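J.: fold the following for me, if possible:
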Amino acid sequence: MLISMISAITNDRTIGNANKMLWYLPADFSWFKRCTIGKPIIMGRKTFESIGYVLPERKNIVLTRDKKLRIEGVLTAFSLDEALEVLGENVNEVMIIGGASIYQSYLSRAQRLYLTHVNCNLHGDAYFPDWGTGWSIVYKKNHFADKRNSYDMTFLILERNI
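T.: This next block holds a predicted model:
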């Protein structure tokens, strides 16, 4: 099973502030949907709470330390290994969608990164970890600011070099 991560990041890898996204970018939301639809998504509890609802057409799994947490329409797990075990072997790719501590904890296990590089510098308190070297860009598409999207952005797919 391929373990992938998806995130939108600023020039300094900021991803949010006070458990909220820093922007409203419909082009990024479309990219996120295209990349995750039909795939299981794994997120931390705070990320789920910031989204506020179960994302449709995807199996939603929330990682939590709270063994009593139950959310209708969502599977809960206490580790990535448990989440992957719950999914079974018939899954080709799983998408980790945040937040910062989940990215940090599991980046070493990711084989693919779907990143939206938002060309801006904004204050935040949550960051995507530095993925370092050892990755190759396999897809790159620019989207320039327009009436609906305040910032230039680049959609990227990186794969870990083996």
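
J.: CA only for contacts and neighbour counts going forward, please
T.: Fine.

J.: which strand or helix spans the residue most central in space within the chain?
T.: Residue closest to the mean C-alpha point of the chain, counted by CA atoms, centre = their mean, is Ile97 at 2.4 Å. Under the criterion of DSSP states H and E, Ile97 resides in strand 93-98.

J.: any idea how far Asp146 is from the residue nearest to the centre of the chain?
T.: 26 Å (CA to CA, to the nearest Å).

J.: what does Val118 give?
T.: Distance from Val118 to Asp146, by CA to CA: 13 Å.

J.: more neighbours: those two, which one.
T.: Val118 (25 against 10; other CA atoms under 10 Å).

J.: contacts for stretch 38-46, please.
T.: Residues outside stretch 38-46 that contact it (CA atoms under 8 Å, 6 or more residues apart in numbering) are 19, 57-64, 83, 91, 93-99, 102.

J.: can you tell me which of those are buried?
T.: 19, 58-64, 83, 93-99, 102 (16 or more other CA atoms under 10 Å).

J.: sequence B follows; please return its structure for comparison with A:
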Amino acid sequence: MITMIAAAAQNKALGKDNQLIWHLPNDFKRFKSLTTGHHIIMGRKTFESFPKPLPNRTHIIITRQANYQAAEGCIVVDSIEKAIEKCPEGEESFIIGGGEIYQLALPFSDKIELTVVHHNFEADAFFPEIEPEDWELISSEFQAKDEKHLYDYSFDTYIRKQKSLSEI
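T.: All right, here's what the predicted structure looks like:
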């Protein structure tokens, strides 16, 4: 199963200048709990935004740069298709960004774990539109802002709708 995991604002903003725009500790905890022990697929810029590879995850980095040298243990490929091929069958693998990679991965994804930040931000990277005819919201947990979280946010989970035979 391919799951896209992201935090995006109401206007679909993901980040600016290869940085997150907000700080939501509970979102980081959720990301860690969901992705630990799994393969994570990301673009080169997303990988380079980390101080070091995330522990207890297999990193698959998509880049057009020939001979790109990543940290030891990371897998480097040049397409979303090749990245998905490197993931173990029958296990959940995660697409973690950035904007271009989410757009490329959308047709291959089965599930979306989206933290919606209830605010609009100026950004240069955006999450793709979630089309209601393709995706069903199966859970949404609202979280009110508090002393550690400057914005209200929701943990939303979508699954891809199955097409009926008449739609194929």
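
J.: picking that back up, now do the same contact list for the residue nearest to the centre of the first structure.
T.: Listed by CA under 8 Å, 6+ apart, the contact set of Ile97 of the first structure reads Met5, Ile6, Ser7, Ile41, Ile42, Met43, Tyr103.

J.: cool, and Met153 of the first structure?
T.: Counting by CA under 8 Å, 6+ apart, Met153 of the first structure has contacts Thr116, His117, Val118, Asn119, Asn142, His143, Phe144, Ala145.

J.: helices and strands around whichever helix in the second structure runs longest, which ones?
T.: Identified as the longest helix of the second structure according to DSSP state H is helix 25-35. On a contact count with 3 or more CA pairs under 8 Å, 6 or more residues apart in numbering; DSSP states H and E, helix 25-35 of the second structure meets no helix or strand.

J.: what about that helix, how far off from the first structure?
T.: Taking mean CA distance after the TM-score superposition for the first structure, the mean distance separating helix 25-35 of the second structure from the aligned residues in the first structure is 0.9 Å.

J.: off-centre distance for the helix or strand just after that helix?
T.: For helix 25-35 of the second structure, the following helix or strand on the C-terminal side (DSSP H and E) is strand 39-43. Relative to the mean C-alpha coordinate of its chain, strand 39-43 of the second structure is positioned 8 Å out (CA atoms, centre = their mean, to the nearest Å).

J.: need the buried ones from the contacts of Ile97 of the first structure selected in ChimeraX.
T.: In ChimeraX, a selection of the buried entries from the contacts of Ile97 of the first structure looks like this (16+ other CA under 10 Å):
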select :5,6,7,41,42,43,103
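
J.: before we move on, back to that, how about residues contacting the longest helix of the second structure?
T.: Taking CA under 8 Å, 6+ apart as the rule, helix 25-35 of the second structure contacts Ile5, Ala7, Arg57, Ser93, Phe94, Thr115, Lys148, His149.

J.: tell me the contacts of Ile96 of the first structure?
T.: Ile3, Ser4, Met5, Ile6, Ile41, Ile42, Met43, Ile102, Tyr103.
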